[in-house]
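> Following is a predicted model, sequence given first.
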Amino acid sequence: MQIGFDISALAEEKTGIGQYRWNLLRELRTQSSEFSILPYGFSFRGYNQLKRVAQDSCFRRNDKKGIEFKIFQIPRRPLIMSWIFCRQPSLDFFIKNADLFHVSDNVQPPTKNPTVSTIHDLSAVLFPQFHSSKNVFVDKWRFKQIAKYASQVICVSENSKNDFLNKYKLDSDRVHVVYNGVDHSKFFPIQDLFKIQQFKTKYQLFDPFILFLGTIEPRKNVLRLVKAYFELKNQQKIIYKLVICGKKGWGYEEIFKFIKEKKLEKDVIFLGYIDESEKNLLINVSDFVVYPSLYEGFGLPVVEALACGKAVITSNNSSLHEVGGEACLYVDAENANDISDKIFELIKNQNLRKDLEKKSIMESNKFSWEKCAKETFEVYKICQKQ
């Protein structure tokens, strides 16, 4: 069986969806001799990046024979619009020898073959105020077409599955929960003090700091986090810096405006997007991680921080309790006072922080990309039997 696997998300910097596609592809290639993976992608601006992905050594087997990639230098936006409104061109026009497709996370393209679609979250539909009008428009169409056309649907949490089934009418037997994973070879507690000191020197991170990881956009609740931090600084309760790591999404201007108004430029440090190879070091040198998102389908930054043995403050909403279990301290994400109170509690209560750190790695061990790939393969087999 030949499975077409969309990697278009890898044309850009790897955020949540990109991490999912990359890690799942890497694990799927080793899962079984019953099927082979045929990765394909569409991008004009990111064409060269997709070609680099295709040449990556992790997709080479021991005999140095690689997976066959099919990369098309085609602008995605017009293609997505054509798939949404015209239901053409068919994927079969581009990929001739696939038996089923694990299609894009952004659109449900037309094909005569069975399809598996992954839903990460329904935030654009449930909370349109957190998204650009373009994303809301595309996702509304996409979810309707997934409900209508997808052979099988993967949701990355029970919360996402419930949201999808509550919003759209389809047989629940078509919808499966397959949790995301974490790469424990990349995210782990670092004992090498020389590496840690090198990293601190490179980014000038010598003061103790609280870390936020994620795209800077309204849904991630960064503005409320900064306001909570400001209250603690204003009351002279903490000496910690706040480090924000992630690429700029949309609607971030108000955050920078607030920081400038409150003269927090020396206290709130923006690192931008850092390479995956350095993220483990960044988490390790932090004191703890705060992730007060307003809605998540899974919450990769939480499980990555837990895998590094860090205490995590996160929200008591959506899927985050599924990921954090008993290893996190939970807050009301819509209450800045609660966020500031929990930050102060974790700073002052060293026993609580140590207790959470002890639980963190055990909780993260529930998730792996190998397990994700095995369970995804089972969905493929269901799809094949249809």
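Received, thanks.
> going forward, measure contacts and count neighbours with C-alpha atoms only.
OK.
> Neighbours of residue 338, how many?
15 (other C-alpha atoms under 10 Å).
> Pretty sure it sits against residue 330.
No: if you go by C-alpha atoms under 8 Å, residue 338 and residue 330 don't touch, sitting 9.4 Å apart.
> Am I right that residue 5 is in a helix?
No: with DSSP: H, G, I helix; E, B strand; the rest coil as the criterion, residue 5 is strand rather than part of a helix.
> Make sure it is actually in contact with residue 36.
No: in this structure, residue 5 is not within contact of residue 36 by C-alpha under 8 Å, at 10.1 Å.
> Residue 292 against residue 335, yeah?
No: between residue 292 and residue 335 there is no contact under C-alpha under 8 Å: 9.9 Å.
> Of those two, which one has the most company?
Taking neighbours as other C-alpha under 10 Å, residue 292 and residue 335 compare with residue 292 leading, 28 against 13.
> okay, now residue 95: neighbour count?
By other C-alpha under 10 Å, the residues close to residue 95 number 16.
> so who does the nearest residue in space to residue 240 that is not next to it in sequence touch?
Once flanking residues are discounted, residue 240 sits nearest to residue 209: 4.8 Å by C-alpha to C-alpha, 6 or more residues apart in numbering. Counting by C-alpha atoms under 8 Å, 6 or more residues apart in numbering, residue 209 touches 240-243, 286-288.
> got the contact list for residue 21?
6-7, 9-10.
> can those residues go into TSV with extra columns for neighbour count and distance to residue 177?
Shown next, in TSV, are the contacts of residue 21 (neighbours: other C-alpha atoms under 10 Å; distance: C-alpha to C-alpha, whole Å):
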residue	neighbour count	distance to residue 177
6	21	19
7	29	21
9	24	21
10	25	23
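> what's the closest of the residues you listed to residue 178?
Nearest to residue 178, judged by C-alpha to C-alpha, of the contacts of residue 21 is residue 6 at 17.6 Å.
> Just to check, residue 233 is in contact with residue 227?
No: taking contacts as C-alpha under 8 Å, residue 233 lies outside contact range of residue 227: 9.8 Å.
> Neighbour count and secondary structure added to the contacts of residue 209, as CSV?
Converted to CSV, the contacts of residue 209 look like this (neighbours: other C-alpha atoms under 10 Å; DSSP: H, G, I helix; E, B strand; the rest coil):
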residue, neighbour count, secondary structure
240, 17, coil
241, 21, strand
242, 25, strand
243, 22, strand
286, 22, coil
287, 18, coil
288, 24, strand
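> out of those, who's nearest residue 157?
Distances from residue 157 to the contacts of residue 209, taken by C-alpha to C-alpha, are shortest for residue 288, at 24.5 Å.
> if I look at the closest one, how far off is residue 344?
12 Å (C-alpha to C-alpha, to the nearest Å).
> got the residue ranges for the helices in the stretch 201-350 of the chain?
With DSSP state H, counting those that start in this stretch as the criterion, the stretch 201-350 of the chain has helices at 222-234, 253-261, 276-285, 300-307, 320-324, 336-348, 350-364.
> how about these, which one is nearest residue 43?
Of the helices of the stretch 201-350 of the chain, nearest to residue 43 by C-alpha to C-alpha is helix 276-285, at 22.0 Å.
> Put this next to the first one:
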Amino acid sequence: MKVGIDARNLVTKTTGISRYVQEMARHLALAGHEIFLYIPEKPYSEPLKAPNVHVSISDFAGGPRRMIWAQTVLAHMARQDGLDVFWGPAHRLPFYLDRKIARVVTVHDLVWREQKATMRLQTRLADRFLMKPAANSADQIVVDSVATGEALCALSKGYESKLRVVYPGVTKLAKPKQQDTVSSFRIDRPYALFVGTLEPRKNLKSLLEAYALLPQEVRKGLLLVLAGGQGWRLSDLESHITDLNLRDSVRLTGYVSDEQLAELYQNAKFLAMPSLYEGFGFPIVEAHAAGVPVLTSNTSSMPEVGGGAALLVDPYDIRSISAGLEKMATDAGTHEKLAENALDNAKRFDWNLSASRLEETFRDAIALRRQQLG
């Protein structure tokens, strides 16, 4: 198949969705398909290199200009390249794709509907007004979890017949060449690890307040390490840490490389991820792939993804989060049981299987498009 991909997510530093685009494109290329990556501006890292991968980089830097690119240049290039199927891997499809081209869109989450107060206004409005048209025009819709699929179908029953649940895979992070990440971040004792962008949806202020409620002797033996780049509306996070008298117990690493992240996972006592909402939650399966148990929320997709290797808490109840932290830190039986289940749970998420399921979805979309055209 000739597969076109809106690869605008490769413009930024590696996040869950950009990793999703990279891995799916790589595995589709390895399966022998001809891949066309369309990128509105210079990507953060070098795109795939292979004889059957074609990369088109435009000069449309910045959010507003990328939106113009998506509805003009992108649709034009897709028509010129004679695609069999066009894939929007993150909630978007061009309005004016050639009608002969089958189209598939992936919906990762409905944050704009479920947790709109936690989003930037521009992003929320874009998702609100562009996701539905993409889902309506798509021949097939891919979602990362059953929970996201159910939330999407609540918007329209018409989505049910073309909905496919395709779990993402888990990326094996490169083993660190030098074991110095932990010491470089002043991590000198066991720690609970948070991984993700520092933004309101991740519920970090509640996590910090829950951690502050722990008995002093527990906190003395358990650091809290927050690994991730600065998002928005959390510029005062350090002030919050100071106000809670936690400066000696919390480490902020900032954005970390894959090698640094691998070492942080390997040495963590557990992952602490009490998010308000997740469409999937890559850190859960990344931690499990490292054999690390997880504390996460009892909402949206997190119980589904955590399987039998996660302790669930109520993200809206600070005492529930705190009790969970204490249990993970002090209850050896619970910790051991969850750790034993971690690797088996991670095996459910495999990029080869993900790409194979996506390939099936593309073929179904092509067949439906041809049927419609007669």
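Here it is on my side, so go on. Computed from a prediction, not measured in an experiment: that's the story for all the values here.
> which position in structure 2 aligns with the residue nearest to residue 240 of structure 1?
Superposed on structure 2 with TM-score structural alignment, residue 209 of structure 1 falls opposite residue 191.
> For stretch 118-126 of structure 1, buried residues please.
118-125 (16 or more other C-alpha atoms under 10 Å).
> Might you specify the subset of these located within strands?
In strands, judged by DSSP state E, the following of the buried residues of stretch 118-126 of structure 1 are found: 118-119.
> In structure 2, what residue corresponds to residue 160 of structure 1?
Checking TM-score structural alignment: residue 160 of structure 1 goes with residue 148.
> What distance do you get for that match to residue 19 of structure 2?
19 Å.
> Which one of the two is surrounded by more residues?
Neighbour count, other C-alpha under 10 Å: between residue 148 of structure 2 and residue 19, residue 148 has more, with 22 against 19.
> Surely that one touches residue 304?
No: at 10.6 Å, residue 148 of structure 2 and residue 304 do not qualify as touching, with contact defined as C-alpha under 8 Å.
> Turn the helices of the stretch 201-350 of structure 1 into CSV, columns for distance to residue 41 of structure 1.
Putting those into CSV (distance: least, C-alpha to C-alpha, whole Å) gives the following:
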stretch, distance to residue 41 of structure 1
helix 222-234, 32
helix 253-261, 32
helix 276-285, 21
helix 300-307, 23
helix 320-324, 30
helix 336-348, 41
helix 350-364, 31
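> Deepest in the core, which of the ones you listed is it.
Sort the helices of the stretch 201-350 of structure 1 by mean neighbour count, taking mean count of other C-alpha atoms under 10 Å, and helix 300-307 sits at the top with a mean of 27.
> Now that one on structure 2. Mean distance?
Mean deviation of helix 300-307 of structure 1 relative to structure 2 after superposition (mean C-alpha distance after the TM-score superposition for structure 1): 0.5 Å.
> In structure 2, point out the residues matching that helix.
By TM-score structural alignment, helix 300-307 of structure 1 lines up with residues 282-289 in structure 2.
> Can you show me the strands along the stretch 1-150 of structure 1?
2-6, 36-42, 70-72, 100-102, 115-119 (DSSP state E, counting those that start in this stretch).
> Dump those to TSV, plus distance to residue 382 of structure 1.
Below are the strands of the stretch 1-150 of structure 1 laid out as TSV (distance: least, C-alpha to C-alpha, whole Å):
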stretch	distance to residue 382 of structure 1
strand 2-6	13
strand 36-42	16
strand 70-72	25
strand 100-102	11
strand 115-119	10
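> With residue 155 of structure 1 as the reference, name the closest of these.
Minimum separation from residue 155 of structure 1 across the strands of the stretch 1-150 of structure 1 (C-alpha to C-alpha) falls at strand 115-119, 4.9 Å.
> which other helices and strands contact the closest one?
strand 100-102, strand 152-155, helix 369-385 (3 or more C-alpha pairs under 8 Å, 6 or more residues apart in numbering; DSSP states H and E).
> got the contact list for the second one?
With C-alpha under 8 Å, 6+ apart as the test, strand 152-155 of structure 1 has contacts from 115-121, 146, 161, 174-179, 376, 379, 383.
> Mean distance between that strand and structure 2 after superposition?
Strand 152-155 of structure 1 sits 0.7 Å off on average (mean C-alpha distance after the TM-score superposition for structure 1).
> ditto for the first one
Superposed on structure 2, strand 100-102 of structure 1 shows a mean distance to its aligned partners of 0.9 Å (mean C-alpha distance after the TM-score superposition for structure 1).
> so that strand corresponds to what in structure 2?
Under the criterion TM-score structural alignment, strand 100-102 of structure 1 matches residues 85-87.
> Then the last one?
Applying TM-score structural alignment, one finds that helix 369-385 of structure 1 aligns to the residue range 351-367 of structure 2.
> can you give me the offset of the matching stretch from its chain's centre?
Relative to its chain's centre, stretch 351-367 of structure 2 lies at 20 Å (C-alpha atoms, centre = their mean, to the nearest Å).
> before we move on, what about stretch 42-55 of structure 2?
21 Å.
> Pull up the distance across it, start to finish.
One end of stretch 42-55 of structure 2 sits 11 Å from the other (C-alpha to C-alpha).
> May I see the buried residues of that stretch?
42-43, 47-48, 53, 55.
> Spatially, which two of those residues are the most separated?
So, the buried residues of stretch 42-55 of structure 2 by C-alpha to C-alpha: farthest apart are 42 and 53, at 16.6 Å.
> so where is stretch 321-333 of structure 1 in structure 2?
Going by TM-score structural alignment: stretch 321-333 of structure 1 matches residues 303-315.
> measure the residue mapped onto residue 270 of structure 1 from structure 2 to residue 186 of structure 2 for me?
Using TM-score structural alignment, the partner of residue 270 of structure 1 in structure 2 is residue 252. Applying C-alpha to C-alpha, the value for residue 252 of structure 2 to residue 186 of structure 2 is 10 Å.
> which of those two has more neighbours?
Per other C-alpha under 10 Å, whichever of residue 252 of structure 2 and residue 186 has more neighbours is residue 252, with 17 against 12.
> who's in contact with residue 287 of structure 2?
265, 270-271, 293-294, 342.
> Once aligned, what mean separation remains between the match of helix 369-385 of structure 1 and structure 1?
Counting by mean C-alpha distance after the TM-score superposition for structure 1, stretch 351-367 of structure 2 comes out at 0.6 Å.
> what comes up buried for that stretch?
351-359, 361-366.
> what's the answer for stretch 112-119 of structure 1, then?
For stretch 112-119 of structure 1, by 16+ other C-alpha under 10 Å, it's 114-119.
> I'd assumed residue 299 was in contact with residue 121 of structure 1.
No: the pair residue 121 of structure 1 / residue 299 is not scored as a contact, 10.3 Å apart, by C-alpha under 8 Å.
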